[in-house]
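Colleague: predicted coordinates and the sequence they were generated for:
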Amino acid sequence: MSALWIPDQNTITSSNLQAFINRVKEVTGLPLEDYSDLYQWSIEDRPAFWQRLAEFYRVQFHTQPSAPLINDSMPGAQWFPDSTLNYAEHLLQQRDNKTALVFQGENGRRRTLSYRELYQSVAAAQQGLIAGGIKKGDRIAAFMPNCPETIILMLAATALGAIWSSCSPDFGIQGVLDRFGQIEPRLLLTVDGYFYGGKSIDCLAKTAQIQQNIPSLETTVVVPFANPEPDIGQINTLNKNSNAILWADFCQPSSKSVSIIPVEFNHPLFIMYSSGTTGVPKCIVHGHGGTLLQHLKELGLHTDLKAQDTIFYFTTCGWMMWNWLVSSLALGATVVLYDGSPFYPEPATLMDMAEAENVSIFGTSAKYIAALQKAGVKPASSHNFQHLKAILSTGSPLLHESYDYVFQEVKADVRLSSISGGTDIISCFALGCPILPVYRGELQCRGLGMDVHFVDTTGSSLTEAKGELVCQSSFPSMPVGFWNDPDGNKYHNAYFNEFAGVWAHGDYGELTRHGGVIIHGRADAVLNPGGVRIGTAEIYRQVEKVEEVLESIAVGQEWEDDTRIVLFVQLRDGVTLNDQLIRKIIQTIRSNTTPRHVPAKVLQVTDIPRTISGKIVELAVREVIHNRPVKNTDALANPDALDQFRQRQELFS
């Protein structure tokens, strides 16, 4: 297989990764010649790797660690024990007039903040927190769009050692309560409303209900977002104990510096949430030190982010990519924030923004790239992307055809890095690399310091064969634990039940002969007709080739003592599923895979259920077609879509 992109010598020698290799060679004398050598060393001597990384990026320990690692086990490993530091301090190092944040809303609003203005804004917001008695360990919740105030209060809070948790304002009331209700926040940050798809959507009524149902909330801070002077009286009217205040009144500008509280390496920084489609979401706690180190590694070495770069990721505050993106401030880059529909007012909206803001690293979802292709958008012929050096994709496996589309219709000379990890580790197991080629359908490499393997049911490692993704050794960004899980049982059961002492991530894929990775889907959604394991992404890749199909979802149906594949397809407007189109879909799948991949049934739907972060939910559909309850539909962006899968007569024959 020939590479779609190969780094030239200047790209390699000028990369942060090559500088890191050179530094390690200089300090250790190790004969490291390429990424493979570096990766192998990072696995064989993980304590030394993470220590060298901390030195390379000048991590500011207030108290030095007694060792890089003790008790090297999973769970239970202690990275950088006895050390203290603060995540926020590293993001607030720069205080000059360089642009730190650029915000664009779908309604055309644009704002910028320099690093100096960001620091001053954080200092003012922090005075509001201090006046409210917020201290180390208190929880701060944000029901916010992706705008500067969200970052400002996060930095103000985490600098004090308070714990941050956020979700986007498109969550339903129950979805918010299922998350924030578990962690008992003292303060809620929210907005009066937000824009999506050309509509203004009110948040004040939701906010009043949230405050009414979370007794721990003492203060609600409202950022004017949809209206310059919102009426927040209704919040106080509905709640006798409410203390709702506007953002401008909460912040207290002063000449004081940002107060930085040194905290333990594993002191909770972020509380994040599992998708919650099979029950109440798990509250996953990530620490200051592990998050910082992983993000410095991934942004600095794997993404090759430099201070002169402008980075964008299309994300909401309810997805871990927001936390990942914000960490770019630690490297002095300019961070572009966008809030709204990526297709409003037209499909090329984000492409226009990337050109206008001179974005050099553009991140998005695999679904967005596929949707651009389906919409016939050809940015290479209409946009100037002279600054664009990398495109990142995550959320689901990037289709082979999407690789072709990017290089043919977006930019021929760009590093396309599909990345894969998750909220569970607030980072990636496999991702990009500036000094390695890009191959069609492959993630470029396993992450440094991440002992990733694909294993069979006995736990034996596989190469060029499909298996479950595991990490066989500890790493710093493992969760500190789950909230309200004092004995650690929920945490242990989530990752360590399948293979003792080994992190089982739940993805299904393979390691290629290039050292790259292919993800075939979620392990718990793997199809098993006739005992043959098939990743759903293998089917989606083929269905996407059919012009009439916008999107599809495949599930296994229990049928006659076996499992049969049922494929549901969402078609373009005006297209109806008929026998001819079914034959075309089946023939496309059969010709490019195996007869085992061919669905027994192909059925039409007008919508496919997905989480609020945009991931399709095979497990929920599987439960519905078997007439079993879906435990938490509030985790879905479009729960009504499930109705199309219930009691389908075609599934009874």
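Modeller: Sure, I can see it. Since the structure is predicted, the reported quantities are computational estimates derived from the model, not experimental observations. Numbering: from 1, shown residues only.

Colleague: from now on I want contacts and neighbour counts done on CA atoms only, so please keep to that.
Modeller: Will do.

Colleague: correct me, but P434 touches R415?
Modeller: Yes: in this structure, P434 is within contact of R415 by CA atoms under 8 Å, at 7.4 Å.

Colleague: please enumerate the strands of the stretch 551-653 of the chain.
Modeller: For the stretch 551-653 of the chain, the strands defined by DSSP state E, counting those that start in this stretch cover 562-571, 601-605.

Colleague: mind giving me the packing neighbours of the first one?
Modeller: Read that as strand 562-571. strand 549-559, strand 601-605 (3 or more CA pairs under 8 Å, 6 or more residues apart in numbering; DSSP states H and E).

Colleague: ok, structure two:
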Amino acid sequence: LRQRVASLAGALQNLGVVEGDRVVAWLPNAIEVVETMLASASIGAVFSSCSPDFGAQGVLDRFSQITPKVLVATDSYIYGGKKFDCLERLAIVRKGLPSLNATLLVSANDSPLMGDLIWFEAFLKSGAKSPVVPRRFGFDHPWYVLYSSGTTGVPKCIVHRTGGVLLQHLKEHQLHCDIKTDDRVLYFTTTGWMMWNWLVSVLASGATAVLYDGSPSFPTMNRLFDLVDQENLTLLGTSAKFIDSARKSEIDPVNSHSLRSLRTICSTGSPLAPEGFGWVYEKVSKSVHLASISGGTDLCACFVGGDPASIVYAGEIQRPCLGMDTDVVDDQARSLKKSFDIAGELVCRSPFPSMPLGFWGDGTPGLPDPKSPGPKFRAAYFERFPGMWSHGDFASWSSHGGMTIHGRSDTTLNPGGVRIGTAEIYRAVEQHPDVFESMVFGQNFDNDVRIVLAVRLQPHISLSAPLVADIKLRIRNACTPRHVPAVVVSVADLPRTRSNKLVELAVADAVNGRPVRNIEAIANPEAIDAIVAALQ
């Protein structure tokens, strides 16, 4: 890897890439994207990536803002056993990026290249005669650009500093996840999610990053557990959604697999329900450390995470991450640390190493000035509570010193003026054996806001009046009468981003007659239309 990165860095320099230039990758989660990121960093170029399942407009919404000099792309990718061609979209992307000096193509085929495309492998080898010895740059030198989800408008380009992010990752890997030299780590992720960046940083701890691209449930729901045994994984990272789907599929990894090497399972992306914790310890391993973690693209790190030396409590994240002045506050910015189980806004009271340099093009063209972040950056994180980083999560402290995340505060429901986090409803609904997954959102109705629940039912189950009544009763018993939805509708699928996160805000916009911004960020926008139609 070191030799290939040095050769690729040499080839990039020979092409004219210099410190501060942008190199972007539109690739699946394979070795080429790791090589491209490391080679870019070694010469001071700024790296950015997104996954090949993005449409052309989604790619351009991201990459066009940062005017890249080099694009590394794939001609195809495989998901769920099916091959998807990318060349038609690639032509559109290249046309929309006039700043490009070169496009490198990663391909498993030997078909002739079209136009001025360059084979990635040949390009890499061309730098073997002038390999680069990595340069040292400042702590705040930009490492990569990540993107907000784009569900509330054109994605924000979040510029991250090298030293701060790497320091956070080293801390989280070695202290919170107990990653050691020679460990083998796989986090199920695409190249468009911050967990890809988090995964690759395990190389700094001397561990092996195991890359997997494709569906986590193909050919069976046991796919990730198959990989644990095949690759002797010590840490498996996944999402709360996958754990919940695995629980409902009734697989039994503890009896069907060895899993002898596995010490840690990480879960993120959304709150992990208590039932998910129970399933992992009953059906996967009684001795594994289950680390529910929560942070975000905004910091490319975590505010709260695991503690391998402490007790795991179902439904809770174990502790604030070390060095993070994390708190939960009420609307008057008063701490709720001693008010157990009272939900408020997740904040960070003090600066932390991986605070972004800023947003690209925010106030001034190009790279942000970390000493003077732009107006959009200040509004995004510091407008709600001046002097504190407001993260946009609805959370509460537990009596054990841990924290429960109740969902995004911008999806908090407010029927009758009472704030309700969506996670409580999700936990109640998704325990129902007939419900595969669900989405809850608010709809303006009769001068108030009513709660609407959209459900995707298990195969061969139809929504009936008795089933609706049973779902509502479960919510009432598990939560409060205020949590009970006014309307329950059944749909074939739920809309989600390309990193598999549900898009409650986009649905709320649609059902309330507001335009859905940046529809390209949504993997299946037709599912929004289906929900709107079901409510008519």
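Modeller: Here it is on my side, so go on. If you're wondering where the values come from, they're calculated on a predicted model, not measured in any experiment.

Colleague: picking that back up, buried deepest among the helices and strands packed on strand 562-571 of the first structure, which one?
Modeller: Most buried of these by mean neighbour count (mean count of other CA atoms under 10 Å) is strand 549-559; its value is a mean of 21.

Colleague: what is the neighbour count of the nearest residue to P379 of the first structure once chain neighbours are set aside?
Modeller: Once flanking residues are discounted, P379 of the first structure sits nearest to V410: 5.1 Å by CA to CA, 6 or more residues apart in numbering. For V410 of the first structure, the count of nearby residues is 23 (other CA atoms under 10 Å).

Colleague: OK, contacts around V410 of the first structure?
Modeller: Contact partners of V410 of the first structure, counting by CA atoms under 8 Å, 6 or more residues apart in numbering, are K378, P379, A380.

Colleague: change it to 10 Å
Modeller: 351, 369, 373, 377-385, 391, 404 (CA atoms under 10 Å, 6 or more residues apart in numbering).

Colleague: show me what it lines up with in the second structure.
Modeller: The alignment partner of V410 of the first structure in the second structure, by TM-score structural alignment, is V284.

Colleague: likewise C147 of the first structure?
Modeller: Using TM-score structural alignment, C147 of the first structure sits opposite A30 in the second structure.

Colleague: which ones are touching that match?
Modeller: T190, T191, V210, L211, Y212, D213.

Colleague: same question, A521 of the second structure
Modeller: So A521 of the second structure contacts 54-55, 57-59, 61, 148-155, 496-499, 503 (CA under 10 Å, 6+ apart).

Colleague: swap in 7 Å and give it another go.
Modeller: By CA atoms under 7 Å, 6 or more residues apart in numbering, the contact list for A521 of the second structure reads G58, S149, G150, T151, T497, R498.

Colleague: and for L462 of the first structure?
Modeller: By CA under 7 Å, 6+ apart, the neighbours of L462 of the first structure are F454, V455.

Colleague: measure the match of C147 of the first structure to I420 of the second structure for me?
Modeller: Distance, A30 of the second structure to I420 of the second structure, by CA to CA, to the nearest Å: 41 Å.

Colleague: same check on G10 of the second structure?
Modeller: With distances taken as CA to CA, G10 of the second structure is found 55 Å from I420 of the second structure.

Colleague: look up how far A390 of the first structure lies from the counterpart of S310 of the second structure in the first structure.
Modeller: Taking TM-score structural alignment, S310 of the second structure has L436 as its aligned residue in the first structure. Counting by CA to CA, the gap between L436 of the first structure and A390 of the first structure amounts to 13 Å.

Colleague: what about N493 of the first structure, how many neighbours?
Modeller: N493 of the first structure: 10 neighbours (other CA under 10 Å).

Colleague: would you confirm that it belongs to a strand?
Modeller: No: N493 of the first structure sits outside any strand when classified using DSSP: H, G, I helix; E, B strand; the rest coil, being helix.

Colleague: what subset of the contacts of V410 of the first structure is buried?
Modeller: Buried members of these, scored by 16 or more other CA atoms under 10 Å, are M351, I369, Q373, V377, K378, P379, A380, H383, N384, F385, I391.

Colleague: pick the one among those closest to G289 of the first structure.
Modeller: For these, the residue nearest G289 of the first structure by CA to CA is I391; the value is 27.3 Å.
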